[in-house]
Every structure is written in C-alpha cells, then in structure tokens.
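Q: Here is my input; please provide its structure:
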Amino acid sequence: MKVAVVMGGASPEHHVSLASGKGIADAVASLGHTAVPLVIDQQGDWANGLHEAIDLLRAVDVVLIGLHGEYGEDGRLQGFLDQLKVPYVGSGVTASAVGLDKHLTKAVLRAHGIPVTPGVRLFGAETSDTEAAVQKLKEADVEFPVFVKPANGGSSFGVGRATDLASLADAVAAAAELDPQVLVEKEMVGREIDLAVLQFPDGRVEVGPPLEIHSDPAQPFFNATAKYDASSATEFVVPAPLTPELAELLNRTALEVFEVLGCKGLARVDFFVPADGKPVVNEINTLPGFTPASQFPRMWAAAGYTYADVVDVLIKTAVAQP
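A: Model (predicted):
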C-alpha cells in the first residue's frame, strides 16, 4: 500500500512529532509498503504546498498521523481527511477534539462516573485574577500544592507546579501563553501508571501491559525535560508491578474511557494511583508519542509486539474501518 505519514505541525510538540513520524515511516517501509512523508511546518503550512499535499493524500491507501497537540490531534486534520475521503489511523473528529481538551474530557468522564483528577478550569479574566482563582479552588475543595497546565496540549509544555499565590500566578500566566483555557488541578501523590489501548482489524480492543513512570529525581515532576532529554534519569517500568485487582480495575477503566469518548485505533490512558489504591484518570492521548522509545510502543513490546507489528495493526485497522 501507499501510506502517507503526516508529521510536524504548529503545536509546541512539533519536534516530538517529527521523531514520531520518522519512526512510523521507517516501520511502514520495513513492512513492504511505500511511505509518503508529509510535513506540516511550525506555521501550520504543508511543506509541499496545500494543493500538492491534497493530491498526494488522495493518491494513498491510508494516512498515519504522527502529529501531536493542536492542529493534528484535535480533530482538525481528521475532518480534513474525512472531506478527502481518505482512511486514517486513530480517532475521528469528535473523539479527537474532546480527547485533546483536558477539561472537556474530564467533564465527560465525570458524567459517566469515571474518577478523574480534581481541579478547576480558568478562562478569560480568571487567568489574571489570582484571588478569583484561589476562590474557585476553595469551592472545588482543592488546596495547594496544585498543578497548572494548558487545557489543550501535551508533552508537559506549559505545565507548572504551584505551592502558593505567587507561584500560582506565574504558573497560570505560563500556561495561558499556550492556551486561553488553563487547568489547575490537585497534586496527586502516588504512582503514575499508563495503559496503551489498541484496536485490532477485527474490531476487538485490547489493553497492553501497564507502564509505571519513575521520573528523573533531578526534575520537579514528569516534565518535558524528564520525558525527552537524552540525559534524563526517568525510568519506565513495564510491566508495572500491580496486584491482580488493581490491574483489572485499570484495564477495565481504560477500556471504558476509550469507549465513552468514542475512540478508534489507539490511545494511551494515564492514571494516578494514590495511597488509597483508588485510581483516577489524569488524561487521554488519542495520538500518543510514537517514537521507538515512547511509552505506547514500549508497552506493546512487553506484550511481544515489535514497533513494526504495532504500526501494521494500526494500518490494517484503519483500512478495515467502515
């Protein structure tokens, strides 16, 4: 098949996406397909030009999306591909748009009885009024320390930790530079567990072995440096040591999140497991990092799937979708 691999994009995750795209394109070629790399630059323009990109996309059998964050993971590209009537890997417009918006994701999950990280959304004038933000946190019974993050985005860009009014104001201002909606959430002390969800061509959906994050102790939390710096001491333990009961609960919840949001193809669901052993959903990534060293392929490697095996499943599932 001819397989387009779209990478880059205008989000802060541009360079992460390029690494994901290269890994995907190499795997596509190793499977015997023809990879057609298509790059979107940091201004959001197609490097080949829009009209040539449309011609190339219409000529392929399927599109693998290696984009992360806004303009790629938020449903905009998915809608564009729907208009071109080209099959693509991953969730459609609605699930992609909801999945990238952390506030909306948690509102939907909360409405379905799925526990999520407690917090509030700040918007508009609230992002510059620290006293109003603190009052909103009090009403939600959320106390310091808190984590502050852009509502739409990933890779921990714009994420900060606040322990008082001054650090809260600084963290909110930094997050607001990337997104007008800012989330302020309770710091969850406990284990960070990720689960990889994969849909197969026959329609079944499975969860890979759990991964536990032991972040670089030199970093304040699992930030972008801890994730991507080559010298980072961050460790990923997979499979994570879990009791059978906790493992079953996490698997069931990950599948429920995938179904409730209407996801397709793949997703990574991230959990916090506090000391009481009751997990809460932190977020979902409908297009998770996909470099050979990323969490998603690591988890499936522990289940016996090579990187190319996972790409093969994604391609076949996308083509098999009605």
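
Q: hey, let's count contacts and neighbours off CA atoms from now on
A: Noted.

Q: Quick check: the residue of the chain positioned farthest from its centre vs K138, distance?
A: Distance from the C-alpha centroid of the chain, by Cα atoms, centre = their mean, peaks at E131 (31.3 Å). Taking Cα to Cα, to the nearest Å as the measure, E131 and K138 are separated by 11 Å.

Q: for the one helix or strand the residue farthest from the centre of the chain maps to, the distance to its chain's centre please.
A: Counting by DSSP states H and E, the element that carries E131 is helix 130-139. Relative to the chain's own centre, helix 130-139 is displaced by 28 Å; criterion: Cα atoms, centre = their mean, to the nearest Å.

Q: Check which element follows it along the chain.
A: With DSSP H and E, the next secondary element past helix 130-139 is strand 146-150.

Q: residue ranges for the strands of the stretch 201-322 of the chain, please.
A: 205-207, 211-214, 235-237, 266-274, 280-285 (DSSP state E, counting those that start in this stretch).

Q: Output the ones you listed as a markdown table; include the columns distance to D309.
A: What follows is the strands of the stretch 201-322 of the chain, written out as a markdown table (distance: least, Cα to Cα, whole Å):
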| stretch | distance to D309 |
| --- | --- |
| strand 205-207 | 15 |
| strand 211-214 | 19 |
| strand 235-237 | 21 |
| strand 266-274 | 14 |
| strand 280-285 | 20 |
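
Q: Next, the structure of the following sequence, for comparison with the previous one:
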Amino acid sequence: MTSQQQPKPRIAVVFGGRSSEHVISCATAGSVLATIDRAAYDVIPVGIATDGRWVLADGDPERLRIRSAEELPEVDGSGDLVSLNAVAGGAELVVSAAGAPPSVLGSVDVVFPLLHGPWGEDGTVQGLLEMAGVRYVGSGVLASAIGMDKAVTKVVLAGAGLPTVPSVVVTAHDWRADETDCRERIAALGYPVFVKPTRAGSSMGISKVRGPEELAAAIETAQAHDPKVLVEAFAAGAREIECGVLGALDGGVETTLPAEIKVGGDHEFYDFEAKYLPEESTTIDLPADLPDEVIARVREMSAQVFRAVGCEGLARVDFFLMPSGELLVNEINTMPGFTPTSMYPQMWAASGFDYPQLVERLIQLALARDTGLR
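A: Just a heads-up that it's a prediction; the model follows:
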C-alpha cells in the first residue's frame, strides 16, 4: 500500500459535557471543527449531553457559536448514541441507533476532548481514554485533576516554591458544621474576598464579597457549581496577566508573549459576560505592556507551573502582577478555551503561531505519545 493509500488518522472531537461549562465547551468545539484540516484527518464530532449521553453530533460550527446570553449552544442528546470500546491496539466508536443493532463506526486514533470543568477537564474523561487505550490531546489524569481543583493546585505549587494568593477552603461539611469557624478563617484574609467554586471555570459562580454580611449568599452561589468552595484574598491593585504554554515535539515546552486583561464597563472582575459576550467592554493588551524582565519572568514561571503540575500538550497560566512587582500564580487551565475571544489562541497568534498551526501541533503531540504511564 502506498503512502497515498494510507487511511487518514481519525480524530474524535468530543464536546459538551455535564458541567456548568457545557456552553463554553460547545463554542470551543465549534472553533476547532471550523479549523481542523479535513484533508489530513477524518473528523468525527461527538457531543456529550448534560445528562451524560454520548451522541453523534452534526458538528456545524455555526450552531456552536455563542450569539448572545439568550442564544447559547448545547448538545441536546438527540443524536445516535455513541460508545468508545477498547480493542486490540486502540479503541473504536460504536453507534447505537434507535431500532437498529449497534454498528462499528471505526477505530479512533486521537480524541480531542474539548471539555471544560468537572466530568471532562478533571481527569475523569482522561481516565476513560487511558482505559480504552486511545491517545488524546492534553494533560493526563493526574495533571488534569490537579489543574481542575484550585485548592490542590495551590498545594502543588507551594511545594514547588511558586507563590499564590492566600486562600481558605470551605467544604459543604465545614459550612454546615461550624459556620462561625469558617467565617473567622475567611475574616483573617481581610475583606474584600473572592468566593469561587474550587472545581469550576469560565468565571462561573464567582462573587466579590465586600463584607461578612455578603458571605452566605456568595457561598451559596459558589456551591451551586461545587460543594467545595475556595475563598481568596483580594489582590488589590493587581494586573491580570496570562501566558500560554504548549508542548514541543522534542519533549520541551514553549511559551507565548504574555497578555493583560483589562475589565471595563460594569464588571468588577473577569466574569462570564466579560469573557465570552462580544458586546462587553473588556480589553486585552496583547502583548502586555510590561518590562522585558517581567515578561521573561512570566514566561519562565509559566513553564515552571506547567511542569510542576505535570501537564502535557497545552495550558494557560494566569497571574496577578502586584503593585510591588511580585508575581502570584492565580491558576492553571489545562484545557483553555478556543472560542474566537479566548486568550490562549490569541496569545499564540501574537507569538507567531496561528490557530491552524496550534490545532495541528496538539494533534501531532497526541499522535506521538504513548498511552498509559509515561
């Protein structure tokens, strides 16, 4: 068989999911599906409905765009059911249509899991893919789980000597059993504070709390997304700086020029609307207007965070640059968004690596690595 007759690698683009970031996952997938090279790859869009069903999706990028706060994309679960079965040498997709016996769609070479939040970005899907013996884009089980849990991330980064914002963890049990103790620990941080779900993203469920009288409502808002809540000290006067990290085919890592987020309008912080709705007044300085030595420090620390967490493929690292010049790690995102307004692809484009090149690099990294322990 000649090289021209070799079958194209099959890429299953998986999106949607059970988390509160379902919409963002759909929008991310729309951008990737519109860009991936169909001449080089056989692409299978697979949607995960909010009830957990895996279905064949049509993958139309236009249907996956965020148009407004009232027009949000979703996987409705109406397609034929899909399962991923382990077979010798990899995995295959099996389709179950109503009134018909299951049929094998074919083998899968790489899964591109464009899932954000729990049940997708947190190591759960990565574990499923490892069990199935199929390669996939992005970090493995442990790094995904660490990156998803902001409190655990802080523990890992502290062990690596990397500074973070002071914080307190409040579990659902803590809050029920001894609310007074929780309030005292939070008060020690000094108001205002930010209250956020520990294992969520896209700025969902986050509240700025100016005093103790606002705390209970903020805890309740965060717990709607995650029973484990992180309360962080307010980084007064901080500039919000982000940096992208990408694995290299030789095993090393590359970093982008940093960007700065400037939130305008009525937004006090970088919330969902400021991030994803195009009419909002958030501005981005790309590259960030920073001294050369600060840029170098951001890029170096981003690579250190990536390695400390054990990431693979890609990640976005967020920082607070304090008025004193101190650089604090805010968080790491192991599957950053790929929507048109997402920072990760924008930073790479500004660093000379365009969106199609980025998608291709991620697929090639996944094809090149082994499954299992590495």
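
Q: counterpart of F272 of structure 2 in structure 1?
A: Taking TM-score structural alignment, F272 of structure 2 has A224 as its aligned residue in structure 1.

Q: G124 of structure 1 versus the closest residue in space to its match that isn't next to it in sequence, what's the distance?
A: Among residues not flanking A224 of structure 1 along the chain, S156 sits closest, at 5.3 Å (Cα to Cα, 6 or more residues apart in numbering). For S156 of structure 1, the distance to G124 of structure 1 equals 22 Å [Cα to Cα].

Q: who's more crowded, those two?
A: S156 (18 against 11; other Cα atoms under 10 Å).

Q: and the more buried one, what does it touch?
A: By Cα atoms under 8 Å, 6 or more residues apart in numbering, the contact set of S156 of structure 1 is K149, F222, N223, A224.

Q: which non-adjacent residue is nearest the second one?
A: If I follow you right, that is F222 of structure 1. Counting by Cα to Cα, 6+ apart, F222 of structure 1 lies nearest to S215, which is 5.4 Å off, once chain neighbours are set aside.

Q: Does that neighbour touch D229 like I think?
A: No: contact between S215 of structure 1 and D229 fails when scored by Cα atoms under 8 Å: they sit 11.9 Å apart.

Q: Report the contact partners of the counterpart of E283 of structure 1 in structure 2.
A: The pairwise alignment with structure 2 assigns E283 of structure 1 to E331, based on TM-score structural alignment. E331 of structure 2 is in contact with G147, K150, T153, V317, D318, F319, counting by Cα under 8 Å, 6+ apart.

Q: Which of these sits closest to R369 of structure 2?
A: Nearest to R369 of structure 2 among the contacts of E331 of structure 2 is G147, at 20.6 Å by Cα to Cα.

Q: Aligned to that closest one, what sits in structure 1?
A: Under the alignment (TM-score structural alignment), G147 of structure 2 maps onto G99 of structure 1.

Q: and that match, helix, strand or coil?
A: Going by DSSP: H, G, I helix; E, B strand; the rest coil, the secondary structure assigned to G99 of structure 1 is helix.

Q: how about it, what does it touch?
A: By Cα under 8 Å, 6+ apart, the contact list for G99 of structure 1 reads D74, T105, L261, I284, N285, T286.

Q: Quick check, P297 of structure 1 in contact with G304.
A: No: here P297 of structure 1 does not reach G304: they are 10.4 Å apart, not a contact under Cα under 8 Å.

Q: Look at those two and report which has more neighbours.
A: Shown here are P297 of structure 1 and G304; by other Cα under 10 Å, P297 has more neighbours (24 against 11).

Q: Just give the closest residue to that one, not the sequence neighbours.
A: Y307 (5.9 Å).

Q: give me the number of residues near the equivalent of that neighbour over in structure 2?
A: Counting by TM-score structural alignment, Y307 of structure 1 corresponds to Y355 in structure 2. By the measure other Cα under 10 Å, the count of residues near Y355 of structure 2 is 19.
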